[in-house]
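Q: Quick one, what's the 3D model for this:
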Amino acid sequence: MKRFAAFVTGAAMIATQPVFAQMGAPGERTPTMPAVAGPLAAKYKADADRIVQAAMADDEGYADLAYLTDHIGKRVSGSPQLNTAVEWGAELMKKAGLQNVQIQPVMVPHWVRGNESATITFKGEAGEITKPLHMLGLGMSVGTPKEGITAPVVFVHDFAELDALADSAVKGKIVVFNPGWHGYGVGSMYRTGGPSRAAAKGAAAVLVRSATGLAMQIPHTGTLRYDEKQPKVPSAAISVEDALLIERLAKEGPVTVHLQMDAHMEADVKAGNVIGEIVGSEHPEQVVVLGGHIDSWDVGQGAQDDGSGIMATFEAVSLLHKLGLKPKRTIRIVFWVNEENGGAGGRAYREWIGDKIGNQVAAIEMDGGAEKPLGIGYGGFGGPRRPAPPAPGAAVAPAAGRGAGFDVSSLSADEKQSFVYLQDIVSLLGSIGTDSVSPGGGGSDIGPITADGVPALSPHTVGDHYFDWHHTEADTLDKVDPDSFKKNTAMLSVVAYVLADMDGKLAGRKSTFRE
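A: Predicted coordinates for the structure are as follows:
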């Protein structure tokens, strides 16, 4: 997963003044609205009960996830494993009986990690230290010269400390960022924007503390974004422990790092979005789309990020077909490609939709792991989950939680009604504990269409461990709890079915899309 921003300023809680609970990842404030049963619950109770019962008894979705992770494995864009997964995904949809199964061709970047290593050397009054660092090159990084780079370290906590340094204090050195843990939005900001900020001052390379709160010597990769106006410098993530070690040693005396990275770009490779449908019985041109991204990073198995997302959404749609439920509108499942280091799949899907964007009734993306679900998130209300890097000299504020800035005064009548609809729908899910609605939902794959006003949704989970595992070697099948996976599947299936069959529609807002 890479975080995105397709957002609007302000939104609000509905006029019925629901009770708010504070849920979400540790340190984040996430307002949630409780279920309120209404006419949709009365109409769809029998169908929803059947869906939930089938989902909680289903083992096929998790078995498919096991095959994807154990037998295909990591599937970074440009790799043979990704194209194997794409072909497998299409066959899976065909075997499930879905209609209009196709692979939409998409050209994706091909970044290759190669061999890499980093070693720290320290000489001080207390003695000498030489040890390898736990590191992972950042996605899309350039490599070092073949012999590597050996240079003194400049340690900073944040951009403000970097900006305060003279260019001469940074030139030719390796900048190490350790902003601490203030949520993924802040952590990933240093990963994506730190290399070019340091390069602007003449840095030779950059090391960034991994964007996680878990200290277990596990480095986290993720994409960076070079400013084309600045030199491209080799950049890698290091473990929390190693970042803290460098911080301590830098207070005692000079620290030197040797960094070697073979990372490089190769020619783009043809891959594709995998698409299948249950065609609507009355309004086939109107579409509720749901899915996740089929690519992963080149470490681990891509289990939570985002194997769990594509398999839970797929099984949600497959169950509807198995149960013979055919909604009025079309339900479309998409496995988007190249979410992690380019977003080519989401953009290609938007181009494919073209001027029929008005027929996209709702878009649901699952890209936050299959942890215990609490309910559904709706709309890009509040700030983005990964803010833009601040301008030089500007302070960095801790990231706000999902739904931060949720303003009661700014909802339109249609948005208020949309929350009423969703509170009604999730009342059908009380038996599995997913009967809440929260402001804030979406994802980077659906960002290009939700920016054009398509209503955005995504599961809201407890978020206890997702950022501990994703983008690491530890993102493996064992991190996905089967019961939580089934509950996510059940919730997605019920929500997608009712949205595709009910008479009303959710409201969306046009917004500014920024990957």
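Q: only C-alpha atoms for contact and neighbour calcs from this point on.
A: Fine.
Q: can you give me the helices for the stretch 251-400 of the chain?
A: 308-322, 344-353 (DSSP state H, counting those that start in this stretch).
Q: tell me the most buried of those helices?
A: Using mean count of other CA atoms under 10 Å, the stretch among the helices of the stretch 251-400 of the chain with the largest mean neighbour count is helix 308-322, at a mean of 26.
Q: Which neighbouring elements make contact with that one?
A: Counting by 3 or more CA pairs under 8 Å, 6 or more residues apart in numbering; DSSP states H and E, the packing neighbours recorded for helix 308-322 are helix 39-57, helix 60-67, strand 283-293, strand 329-336, helix 482-501.
Q: Need the ones you listed in TSV (columns: distance to I218 and mean neighbour count).
A: Below are the helices and strands packed on helix 308-322 laid out as TSV (distance: least, CA to CA, whole Å; neighbours: other CA atoms under 10 Å):
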stretch	distance to I218	mean neighbour count
helix 39-57	33	17
helix 60-67	23	18
strand 283-293	23	24
strand 329-336	27	27
helix 482-501	24	25
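Q: Rebuild those as TSV, extending it with distance to I432.
A: Listed next are the helices and strands packed on helix 308-322 as TSV, based on distance: least, CA to CA, whole Å:
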stretch	distance to I432
helix 39-57	8
helix 60-67	18
strand 283-293	21
strand 329-336	23
helix 482-501	7
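Q: that older thread, save the helices of the stretch 251-400 of the chain as JSON lines, and put in distance to I174 too.
A: Formatted as JSON lines, the helices of the stretch 251-400 of the chain follow (distance: least, CA to CA, whole Å):
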{"stretch": "helix 308-322", "distance to I174": "37"}
{"stretch": "helix 344-353", "distance to I174": "32"}
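Q: Nearest to G440, out of these?
A: helix 308-322 (17.6 Å; CA to CA).
Q: Tell me who's in contact with A363.
A: 288-290, 442, 446, 450, 454-457 (CA atoms under 8 Å, 6 or more residues apart in numbering).
Q: Check these and tell me the two furthest apart.
A: Longest span within the contacts of A363, CA to CA: V288 and G442, 13.5 Å.
Q: let's see this one next to it:
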Amino acid sequence: MRLITLLAASAALLSVAPAKAADLSATAAALRDKALIDSTAWSVAESLTTEIGARPTGSPAMERARDWAAAKFAELGFTNIKVESYEAPSWLRGAESAEVVAPFPQKLHILGLGLSAPTPKGGLEAEIALFRTLEELKAQPPGALKGKIAVVTEKMIRAQDGSGYGAINAARTAGAAEASRRGAVAYLVRSLSTDDTRLPHTGGMRPWGDVTPIPAAALSTPDAELLEHMAERGRPVRVRLSMASSFTPKAPAWNISGEIRGSEAPDEVIVVGGHLDSWDPGTGAVDDAAGIAITTAAAKLIGELPHHPRRTIRVVMFGAEEQGGAGAAYAAAHKDELGRIVMVGESDEGAGAVWKVSLPKGSAGHPAMRAFASTLPAVKAYVEDAPARFGGADVFPMVAAGAPVADLHQDASRYFDLHHSADDTLDKIDPAELAQNVAVWAALLYTVADSDIDFRALAAGGGQ
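A: Coordinates of the predicted model:
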């Protein structure tokens, strides 16, 4: 069996002859260069943010976004356009306010977190219990926070790879449940952000399970520090909250897709995209109109070639990433074609330039992937040694089911200044960096689509 596996992997490595690899490299480089001066991605992002704006799942704007997506695919020459419906959770924001009422009355800037409970009519007022980390809160015994508003002020570290976000993500996603378990009546968390403005950053929480839901909101980073300074004075700090919201566990949602159909093996499909939904404070520009625009523009450029590549490229605009549901729904709807999905990937890290690429396991040495890698130095990117593992929230259910995945890592140094906030607007996108993303995506998609590379066979052959 081991010999058979090695022979299969060897055959896969030889499946692109040197002349073909040279052709792939030349066309991929030409696509890269064209992408750098092409305005399609900017036009798509501008259209979505201007004509639709914020797009929370379950909102009327999301219905308009669904129709916008199908029309945009048609306008750009995609075929086999599909609108696939499913149900997903929908939490929608109402009026919100917060203020310190004692000992130093001041207004606070907050945004409710997805799945937050509303406050009672007229709001609630309570003393805060402040913790510098989530672990400090979790160290409190049951009942220790009874009647208090728990506050966690853990800071996020700025990092090019965005790793600072993952390091403290639980403070937002799980902190309110931990506070409720200990008797808290509400929860405030320092925004998962690297900015220094008074614009808070929202985001989702995990389902409550058997924990009593409580009001939960993100504080702007200066306001989190303001509460720290007040608490340091040793006097009880009382805060008043008023938060309204509505929640629907099963709201209509849609994944919209369009294809650049393959010329020789159209049933072999590369699935890429971004998410169409967004949170409500801004216009969902970097998160994730940019990802929608990048992958759509890359596929469109390939579709304009005189001859389509061998395999089909499918771009999906996933309709419920922020509050969850899109990826699982798509994987379930397409489970029968999983074996024919050649590769998946998602652009959902903003509009910063791609600086490194992680390829499917064992494939970096394949001639097609070497052809792709040869296009990257000109745009200041490279292929890293470690294989891709995640791909994005919307494609990961397919990855978990066995689909090969690529990760195109963007410079996230500034992304968390903007994401989930009122500052997530079109003016924050650098057109040149957006075009660089399209260049890298177009080169990768073309080399995979016009070769017969078999990522599964390469992974089975014991590659990295």
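Q: What's the TM-score once they're superposed?
A: TM-score of the superposed chains, computed with TM-score structural alignment, normalised by the length of the second structure, equals 0.89; 432 aligned residues with a CA RMSD of 1.9 Å.
Q: Nearest to R248 of the first structure among the helices of the stretch 251-400 of the first structure would be which one?
A: helix 308-322 (38.6 Å).
Q: Output the residue interval of the second structure matched by that closest one.
A: On the basis of TM-score structural alignment, helix 308-322 of the first structure is assigned to residues 290-304 in the second structure.
Q: Please point out which of the contacts of A363 of the first structure the second structure shares.
A: Retained in the second structure (both residues aligned by TM-score structural alignment, their matches' CA atoms under 8 Å) from the contacts of A363 of the first structure: 288-290, 442, 446, 450, 454-457.
Q: Return the residues in contact with the residue most central in space within the second structure.
A: Computing the C-alpha centroid of the second structure and ranking residues by CA atoms, centre = their mean puts D348 first, at 3.6 Å. Residues near D348 of the second structure by CA under 8 Å, 6+ apart: 274-275, 287-288, 290-291, 392.
Q: Show me what it aligns to in the first structure.
A: In the first structure, D348 of the second structure lands on D367 (TM-score structural alignment).
Q: Hmm, P281 and G53 of the second structure touching each other?
A: No - using CA atoms under 8 Å, G53 of the second structure is not in contact with P281, being 9.8 Å away.
Q: what's the average distance of stretch 492-500 of the first structure to the second structure?
A: Its matched residues in the second structure lie on average 0.9 Å from stretch 492-500 of the first structure after superposition (mean CA distance after the TM-score superposition for the first structure).
Q: so that stretch corresponds to what in the second structure?
A: Going by TM-score structural alignment: stretch 492-500 of the first structure matches residues 441-449.
Q: what's the closest of the contacts of A363 of the first structure to A496 of the first structure?
A: V288 (6.9 Å).
Q: which ones are touching the residue opposite that closest one in the second structure once aligned?
A: Taking TM-score structural alignment, V288 of the first structure has I270 as its aligned residue in the second structure. By CA under 8 Å, 6+ apart, the contact list for I270 of the second structure reads 311-314, 341-344, 445, 449.
Q: how near is I270 of the second structure to G352 of the second structure?
A: As judged by CA to CA, to the nearest Å, I270 of the second structure and G352 of the second structure stand 23 Å apart.
Q: Likewise for G94 of the second structure?
A: 32 Å.
Q: Pick out whichever of the two has more residues nearby.
A: Just comparing G94 of the second structure and G352: by other CA atoms under 10 Å the higher neighbour count belongs to G352, 25 against 12.
Q: The more buried one and P431 touch, don't they?
A: No - the criterion here is CA under 8 Å, and G352 of the second structure misses it with P431 at 9.8 Å.
Q: hang on, A171 of the second structure in a strand?
A: No - read with DSSP: H, G, I helix; E, B strand; the rest coil, A171 of the second structure is helix and lies in no strand.
Q: Around it, count how many other residues there are.
A: A171 of the second structure: 24 surrounding residues under other CA under 10 Å.
Q: quick one: what's aligned to it in the first structure?
A: Using TM-score structural alignment, A171 of the second structure pairs with Y190 in the first structure.
Q: what does K148 of the second structure give?
A: Aligned partner of K148 of the second structure by TM-score structural alignment: K173.
Q: just to revisit the earlier point, export the contacts of D348 of the second structure to TSV and append columns for distance to Y330 of the second structure.
A: Formatted as TSV, the contacts of D348 of the second structure follow (distance: CA to CA, whole Å):
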residue	distance to Y330 of the second structure
G274	13
H275	12
D287	20
D288	18
A290	21
G291	18
G392	13
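Q: biggest separation within those, which pair?
A: Across those, no pair lies farther apart than A290 and G392, at 14.3 Å, counting by CA to CA.
Q: so which of the helices of the stretch 251-400 of the first structure gets nearest L422 of the first structure?
A: Per CA to CA, nearest to L422 of the first structure of those: helix 308-322, 17.7 Å.
Q: Tell me the residue in the second structure aligned with I246 of the first structure.
A: Match for I246 of the first structure (TM-score structural alignment): L227.
Q: Surely its match is within a helix?
A: Yes - the assignment for L227 of the second structure (three-state DSSP) places it in a helix.
Q: roughly how far apart are it and V100 of the second structure?
A: L227 of the second structure is 9 Å from V100 of the second structure, by CA to CA.
Q: What sits closest to Y497 of the first structure if chain neighbours are left out?
A: Leaving out its chain neighbours, the residue that sits closest to Y497 of the first structure by CA to CA, 6 or more residues apart in numbering is P327, at 6.5 Å.
Q: What's the local residue count around that neighbour?
A: Quick note: P327 of the first structure (other CA under 10 Å) scores 22 neighbours.
Q: isn't it right next to E277, touching?
A: No - using CA under 8 Å as the test, P327 of the first structure is too far from E277 to be in contact (11.4 Å).
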